[in-house]
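Peer 1: I'd like to go over a predicted model; first the sequence, then the structure.
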Amino acid sequence: MAAMKRRTVKLLTFFVLFIFLTSFLLNYSHTVVTPTWFPKQMVIEFSENLKKLITYSHRPCTCARCIGERKVSSWFDERFNWSVQPLLTAQNALLEEDTYSWWLRLQREKQPSNLNDTIKELFQVVPGNMDPLLEKKSVGCRRCAVVGNSGNLKESWYGPQIDSHDFVLRMNKAPTVGFEADVGSKTTHHLVYPESFRDLAENVSMILVPFKTLDLQWVISAVTTGTITHTYVPVPKKIKVQKNKILIYHPAFIKYVFDSWLKGHGRYPSTGILSVIFSLHICDEVDLYGFGADSKGNWHHYWENNPSAGAFRKTGVHDGDFESNVTATLESINKIRIFKGR
C-alpha cells in the first residue's frame, strides 16, 4: 500500500511539472493570442489544467456504459483525447500556428480581423468561462441526447425519451414547437453559427461554432451595437440570449474533430459530427436521435418536405458518408446508441 501511494505521488508530481512546463512553453511559442499579463495567465491556465487532470483522471462513472472507459476499443483510444478542451475561454485562447492557419482557411476570409483583438473584445462582452454545467465534477452518470435534424424523426414518438436525458443538445434551425411528440421540447444547449441561428428559450445555452473570425465579431455585435447584419447571407442583427448563456466552440476542437475523428475527410466537419464529438467529452452516456437518412433513403429535415433531399451530401464541404461511418463505429463499440426512427 505504501509503495502504491509513493508511485501515485510520483505520477502526480510528474503530471504537475509537465503541465507547468507545457503552459510555460505555450505562452512563449504561440503567437496568435498573447495574454496581457503573462504570469497571471500562466498561473490561471496551470490551475485550470491541473483541475481538469484530477477531474478526468479520477472521476468514476456510474452509468451502465461509460464513454470515457479506456481499453474497450483501440480504435476509440487512438482518437479520443480528453485533454482537448471543447470550449474557448479566456484561459485557453492560445492557438497554435498550424491550428490558426487551418481555421482561417475554412471559409477563406479575404481580410480577417486580428483574432487576438477580437477575442479580447469578445470576452469583455461575454464571460469567457467554462460553463459550470459542462464541467464533470461530481460522481454520477450524465446522460445526454444529441438531436439531429433528420426526417427519420417523423412519427418516431421519441419526444418523452429525449426529454428524459440530463442534457439535450440540438443544432442549427431545429424547431421543437409543433414537433414535441417526435423530437421533445427540452433543450439545454443549442449549437449554431450566425447563418443558422434561431431564437432560443431563456434557459438554453447557445454554443457558437465559429468557422471564421467574423462569426466571433457577430456575437459581439449581436449583443451590443447590432452593426453586423450580413456575412455571406443576411444574419440576425440582434439576438436575445443572456450573455452568461453564450459559449464558444473552440477552433482547436474543430481541428481535433477533423484530424482525429474524420482523418481529413471533407473540407471541415459538419455541425452534426461536431455535436457528437463534443458530447463524448462532456457526457458519460450519449444517445443520438435524428441522424442519417429516413426509411426511404432521403436526407432531409424533419420539419420540411425537401424535394432535393440529400443535395448537401454532394457539395464537397462535408463528407456525410464518412461522418456516418464514425457514428456507426461508435455505436458498434457501445460508446453511443443511435435511434434511427420508425
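Peer 2: On my side now, so go ahead. Numbering: from 1, shown residues only.

Peer 1: switch to C-alpha atoms for all contacts and neighbour counts from now on
Peer 2: Noted.

Peer 1: quick one, what contacts the most centrally placed residue in the chain?
Peer 2: The residue lying closest to the centre of the chain (CA atoms, centre = their mean) is F278, at 3.8 Å. F278 makes contact with P86 under the criterion CA atoms under 8 Å, 6 or more residues apart in numbering.

Peer 1: secondary structure class for it?
Peer 2: helix (DSSP: H, G, I helix; E, B strand; the rest coil).

Peer 1: ok, structure two:
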Amino acid sequence: MSLPKRRKIRTFALLFCVITFTTFLFSYTFRDPSVYFFKHAFRLSDNFFSKGLCACQQCMTEVEDDPWFAERFNQSNHPLMTRENSVLSDETFKWWQWLQSERQPANFSDVVEELFQVIPDEVLYMDASPKRCRTCAVVGNSGNLKGAQYGSLIDHCDFIIRMNQGPTSGFEEDVGTRTTHRVMYPESAIDLDNTTSLVLIPFKTLDLQWIISALTTGTIKHTYTAVVSRIKANKDKVLIYSPTFLKYVYESWLEGHGRYPSTGFLSLMLAVHICDEVSVFGFGADQYGNWHHYWEENQLAGAFRHTGVHDGDHEYNVTLLLADKHKIQMFRGR
C-alpha cells in the first residue's frame, strides 16, 4: 500500500473517532446537562487509564497520599454486621450498651442468631477492584437543599444513601427521586419500598430485637420511647450497622467527641468505606446559618445542631476536612 494511501486511511480513522466521541458526549450531556464534565464525560477513559485501586479518577482507598486520612481509615473494619464479625470484645460491648443505658439486655449472641434467621447473612460491597467505580451520594436533611436543584445529580449516582425520615416526594428537583439505602434506627423508622435497603443502626441489643419483631410478630412497641411495631421493608435487603464499626468511627474519626456519632456522620462513614467516589449533599447550615430540615417551612422549627448527644461542630469540621483533602466532594446548597 502506498504511503499517501496509508496516510489517508489513518486520517479518516482519526476523524471517525473524533466525530463518534463528540456525538456521544453531546448526546449524553444533552440528556442530563447537570452531570459535570470530569465525572461522566471521561468515565470511559477511567477504565483504560486508571492505575489505582478502582476505575475512578481518584479512589477512596488510596490512602498513601494523605497521612491524616491513612491514620484513620481502616478498610479491614467492615461497616456491616454478619454472623462472622458479630462477636464483640468485652470493651466494645460495654461501650455499646452504655450508649443508651441498656441495663438488662438479652443475650447478645442469641439475638444475633435469631436475627440472621430473619435477614440474610451476607458479606456485601467488598468487591473493590481496578474495574469498579462505585459512585455514591450521601443525602443529608439540611435546609440548604431547598432550592439547590441537585436532584438529577443525586439520582445519577450508583448508591444513594438517605437517612431517617428525609422525604423525596415533593422535593424531587432538589433531592432526587431514587434511594438505594435508608439509614435509620428504631425511633426514626419509616416504611420503605421493596427496592431500598434498610440499614439499621443499633445502639443496644433491644434495637436488634426490635428489627426482628418489626419484620415478623410486631410485639415490640417501646424502646426508650414509643416505636412503630411493624415496618414495611424487604427482609432480603435489611442490613445491620456493626457496633464494632460504630466504635471505630467514634474513636478514629471523631476522637471521642460527643456521646456517639450522628446518623448523618455514620452514613458518611458507611459511604467512605464501601464507595469509590463520595458526593455529599444536605450537610451543614443554610446560607443564613440556620440548622433545620429541608421539608420544614419554619427554618427554626427543627434545629438539630445541638442535641446534647452529638458534637455537630466537630462532625462537620471532619466532613469539611475530608472535602479539603479531596476524599469527598461536598455540595453546599443554598
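Peer 2: Perfect, thanks for sending it. Here the structure is a predicted model, which means the values were calculated and not measured.

Peer 1: TM-score of the superposition?
Peer 2: The TM-score (TM-score structural alignment, normalised by the length of the second structure) is 0.82; 283 aligned residues with a CA RMSD of 1.5 Å.

Peer 1: hang on, the earlier thing: from F159 of the second structure, how far out is the aligned partner of the residue nearest to the centre of the first structure in the second structure?
Peer 2: Taking TM-score structural alignment, F278 of the first structure has L270 as its aligned residue in the second structure. Noted for L270 of the second structure: a distance of 11 Å to F159 of the second structure, by CA to CA, to the nearest Å.

Peer 1: name the SS class of A145 of the first structure, please.
Peer 2: With three-state DSSP as the basis, A145 of the first structure sits in strand.

Peer 1: could you pull out the helices for the stretch 1-150 of the first structure?
Peer 2: Secondary structure of the stretch 1-150 of the first structure by DSSP state H, counting those that start in this stretch: the helices cover 2-29, 38-58, 74-79, 97-104, 115-125.

Peer 1: mind listing what's buried in the longest helix along the second structure?
Peer 2: Scanning the second structure for the helix with the most residues, using DSSP state H, yields helix 3-31. Neighbour counts over helix 3-31 of the second structure (16 or more other CA atoms under 10 Å) mark T29 as buried.

Peer 1: C-terminal to that helix, what's the next element?
Peer 2: Next along the chain after helix 3-31 of the second structure, taking DSSP states H and E as the criterion, comes helix 37-40.

Peer 1: S260 of the first structure contacts R79, doesn't it?
Peer 2: Yes: counting by CA atoms under 8 Å, S260 of the first structure touches R79, with 5.2 Å between them.

Peer 1: show me the one of the helices of the stretch 1-150 of the first structure that comes nearest Q242 of the first structure.
Peer 2: With CA to CA as the criterion, Q242 of the first structure lies closest to helix 115-125 of the helices of the stretch 1-150 of the first structure, at 10.9 Å.

Peer 1: tell me which other helices or strands that closest one touches.
Peer 2: Judged by 3 or more CA pairs under 8 Å, 6 or more residues apart in numbering; DSSP states H and E, the packing partners of helix 115-125 of the first structure are helix 213-222.

Peer 1: where in the second structure does the helix it packs on fall?
Peer 2: The aligned range for helix 213-222 of the first structure is 205-214, by TM-score structural alignment.

Peer 1: have a look at how far, on average, that stretch is from the first structure.
Peer 2: Superposing on the first structure and averaging over aligned pairs (mean CA distance after the TM-score superposition for the first structure), stretch 205-214 of the second structure comes out at 0.6 Å.

Peer 1: check which residues of that stretch are buried.
Peer 2: For stretch 205-214 of the second structure, by 16+ other CA under 10 Å, it's 205-214.

Peer 1: got TSV for the helices of the stretch 1-150 of the first structure, with mean neighbour count too?
Peer 2: Shown next, in TSV, are those (neighbours: other CA atoms under 10 Å):
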stretch	mean neighbour count
helix 2-29	13
helix 38-58	15
helix 74-79	13
helix 97-104	15
helix 115-125	16
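
Peer 1: adding distance to A252 of the first structure, write those out as CSV.
Peer 2: Below are these laid out as CSV (distance: least, CA to CA, whole Å):
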stretch, distance to A252 of the first structure
helix 2-29, 14
helix 38-58, 16
helix 74-79, 15
helix 97-104, 6
helix 115-125, 14
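
Peer 1: of those, which is nearest E304 of the first structure?
Peer 2: E304 of the first structure sits nearest to helix 97-104 of all the helices of the stretch 1-150 of the first structure, at 32.0 Å, using CA to CA.

Peer 1: before we move on, the earlier item: chain center to the match of helix 213-222 of the first structure: distance?
Peer 2: Counting by CA atoms, centre = their mean, to the nearest Å, stretch 205-214 of the second structure is centred 23 Å from the centre of its parent chain.

Peer 1: before I go, just wanted to say thanks for your time.
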